[in-house]
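K.L.:
Quick one: sequence and predicted model below, then my questions.
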Amino acid sequence: MRDNVMVAPPASADLDWRWRDLITLGKPRVVIVMLVCVAVGMALATPSLPPIGLVLNGLVGIGLAASGAAAFNHVLDRRLDTMMLRTARRPVASRRLPTSYALGWASLLSIVGIGWLAWQVNTLTAWLTLASLLGYALVYTAFLKHATPQNIVIGGVAGAAPPLLGWTAITGQLGPEPLLLMLIIFAWTPPHFWALAIHKHDEYAKAGVPMLPVTHGDAFTRLQVWLYGWLTVAVTLLPFVIGMSGLIYLIGVMLLNVRFMVWNFRVWRGQDSQAPLAAFWFSIRYILGVFAVLLIDHYATLLSA
């Protein structure tokens, strides 16, 4: 007879799992979307192709700092994450990864990212990235998220920074154009996130998080999604109004806005229980589309000049 012997998994398998957890802490899919917006800010900052060295160094530094902020979010939200189905399996919440490991990893990513920007890009971008990191990890996650139903609106300033950071990485200075790019994301954030909050109403209520649907009800939040959707539409037209973009952008963004508002209308009506989640996922494609047509318009203008 064969002995029924338990064989321990190789140490390398455990190490591989831990590295995957560390990568997960940085929310790579969210950071990739953010870096796309950074790259667009970089491209729009110059009438020609931006210097490849600044582009690469800027993306590396901002990406590392953003991953660090996301990791801090895992640490600070670990108790809340255990109460919500979509986050309960996160590495820190599920205790697969010790909190001390996650905190050390978050600190390392943040310090290296900010330091890299100061060394290889410019100090303005480093300081702005640090302010964005602190705004997201401390002001929003540690305080606003648990203090007010307007957490998404106020905390949206930090989340709207990526195109501004991309612009300053290339130019080393601020201006009205990058602030407008930031304003677009700021206006888009409430309808984007409140749609998800409607879908996750019960989970937020159970966790005691004062998201707008919990404090003011789903009907009121649906109305806010509709109204903030129109605000987003108005803001996305401003690049054409101020001469920052041309007809290609105007046509493209109008088509995107029509689809965006169709989803927001479905959310507002409240007759489709799946509309909020579908609107949330479309809004991600929407904001990427807005910046994509900005980029297409920018380079089409250069080629025709």
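P.N.:
Nice, thanks for sending it over.

K.L.:
C-alpha from now on. contacts and neighbour counts both.
P.N.:
Noted.

K.L.:
doesn't Asp21 make contact with Tyr105?
P.N.:
Quick fix: residue 105 reads Trp, not Tyr. No. Assessed by CA atoms under 8 Å, Trp105 is found out of contact with Asp21, at 10.8 Å.

K.L.:
which one is His146 nearest to, not counting chain neighbours?
P.N.:
With sequence-adjacent residues excluded and distances taken as CA to CA, 6 or more residues apart in numbering, His146 is closest to Val209, at 5.6 Å.

K.L.:
just Met34 next, same as before
P.N.:
Pro162 (6.1 Å).

K.L.:
swap in Leu108?
P.N.:
Closest to Leu108 by CA to CA, 6+ apart is Gly68, at 7.4 Å.

K.L.:
Below is an additional structure, to be compared with the one above:
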Amino acid sequence: MTVPHVLRHWRDYLELCKPGVVALMVFTAVVGMLLVDPQYIHWQPMLLACIGIALSAGSAAAINHLVDRQVDAQMARTRARPLPTGNIRTVEAVAFAIILGVAGLAVLFFWVNPLTALLTFLSLIGYAFIYTLYLKRATPQNIVIGGAAGAAPPVLGWTAMEGAINEYSLLLFLIIFVWTPPHFWALAIHRREEYAKVDIPMLPVTHGDRFTRLQILLYTVLLFLVTLLPYLTGMSGLIYLAGAMLFGALYIYYAIQLKVSDDPALPMQAFRFSITYLMGIFAALLLDRYLPLAYNALVG
């Protein structure tokens, strides 16, 4: 992997990092940072934490590409990825993943704090190896168990600022953990035949379409209840509660439609909305925290 090669294929290397996924993870990490007591928020470690988390997440994504390269070549959704097309060789992807991972963890360890580096390392191992190498092919509950790694960013962000794990950060973890199965199962319904073709035991493949739609509805109702916890525990106020109830009602509507209708467009509509939902919930947390502060500053 040379610099000229990276420059020529920068779009392919960017694709290896799954930029959309990384952006969502950094966003939820930033929310975790900004919900910390203001006395702990400092912009330099915050920026460095974002860089370290993004690099580490990009490394995990690149490893995911490496492990799934043969499967990706057989699926319509993924056959145009850099490794199946040959735009990036396996050895180059390995080097790229190692460089990103080492750089990200080094930034976190030396310029943020060792605890954040350790937790980030564990989430990297959880996603890139435990989920991708084992769980994904071992059980239809793969995304339920493996979702723990993807739910870590708010905890990482909070820990980056405070230097300790806070119980409120674990509520944010819980929200993403419960959100992950209905989010991904909607995509799995849409891509059921492709997963079956490559023998990946996603829930729609092993238990059927109807059962998966029921599970999506049940998890969405559970998610609605879980998103009330920040208000019930005193972490947030009425602004967040209003946002959580609005977005939760919309998500339940999509889940009910998915359960009662066979419209082939609904699974992807529900999948896309689930991303909007998560961003909306976390944005509501920020608005709840900072709108009153802004108001008090203006009138004070």
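P.N.:
Thanks, I have the structure now. Treat the numbers as computed from the prediction; the structure is a model and nothing was measured.

K.L.:
Next, the TM-score between them, please.
P.N.:
TM-score for the superposed chains, counting by TM-score structural alignment, normalised by the length of structure 2: 0.95, backed by 294 aligned residues with a CA RMSD of 1.5 Å.

K.L.:
Which position in structure 2 pairs with the residue nearest to Met34 of structure 1?
P.N.:
If you follow Pro162 of structure 1 across to structure 2 using TM-score structural alignment, you land on Pro153.

K.L.:
and the gap between its match and His5 of structure 2?
P.N.:
According to CA to CA, to the nearest Å, Pro153 of structure 2 and His5 of structure 2 sit 31 Å apart.

K.L.:
Please say which of these two ends up with more neighbours.
P.N.:
Pro153 (31 against 11; other CA atoms under 10 Å).

K.L.:
got a list of what the more buried one touches?
P.N.:
Counting by CA atoms under 8 Å, 6 or more residues apart in numbering, Pro153 of structure 2 touches 25-26, 28-29, 32, 53, 173.

K.L.:
Who has more neighbours out of Trp105 and Asp21 of structure 1?
P.N.:
More crowded of Trp105 of structure 1 and Asp21, by other CA under 10 Å: Trp105, with 20 against 17.

K.L.:
Count the neighbours of Tyr251 of structure 2 for me.
P.N.:
So Tyr251 of structure 2, with other CA under 10 Å, has 22 neighbours.

K.L.:
and Ile98 of structure 2, what pairs with it in structure 1?
P.N.:
By TM-score structural alignment, Ile98 of structure 2 lines up with Ser107.

K.L.:
burial count for Ala234 of structure 1?
P.N.:
13.

K.L.:
which bit of structure 1 covers stretch 236-253 of structure 2?
P.N.:
So stretch 236-253 of structure 2 sits over residues 245-262 in structure 1, by TM-score structural alignment.

K.L.:
same check, this time on stretch 170-189 of structure 2
P.N.:
So stretch 170-189 of structure 2 sits over residues 179-198 in structure 1, by TM-score structural alignment.

K.L.:
Mean deviation, the matching stretch versus structure 2?
P.N.:
Mean deviation of stretch 179-198 of structure 1 relative to structure 2 after superposition (mean CA distance after the TM-score superposition for structure 1): 0.3 Å.

K.L.:
For that stretch, which outside residues touch it?
P.N.:
With contacts defined as CA under 8 Å, 6+ apart, stretch 179-198 of structure 1 is touched by 41, 152-153, 156-157, 159-164, 204, 211-213, 218, 221-222, 224-226, 228-229, 231-232, 235-236, 238-239, 264, 267, 276-277, 279-280, 283-284, 287.

K.L.:
again, only using 6 Å
P.N.:
156, 160-161, 213, 225, 228-229, 232, 235, 276-277, 280, 283 (CA atoms under 6 Å, 6 or more residues apart in numbering).

K.L.:
Give me the next element, helix or strand, following the helix or strand that contains Glu177 of structure 1.
P.N.:
In this structure, Glu177 of structure 1 is located in helix 176-199 according to DSSP states H and E. Downstream of helix 176-199 of structure 1, the first helix or strand assigned by DSSP H and E is helix 201-207.

K.L.:
Can you list the buried residues in the following helix or strand past that following helix?
P.N.:
Using DSSP H and E, the helix or strand that follows helix 201-207 of structure 1 towards the C-terminus is helix 212-216. By neighbour count with 16 or more other CA atoms under 10 Å, helix 212-216 of structure 1 contains the buried residues 212-214.

K.L.:
Tell me which other helices or strands whatever helix or strand comes next after helix 212-216 of structure 1 touches.
P.N.:
In the C-terminal direction, the helix or strand that comes right after helix 212-216 of structure 1 (DSSP H and E) is helix 218-241. Applying 3 or more CA pairs under 6 Å, 6 or more residues apart in numbering; DSSP states H and E, one finds that helix 218-241 of structure 1 contacts helix 176-199, helix 247-269.
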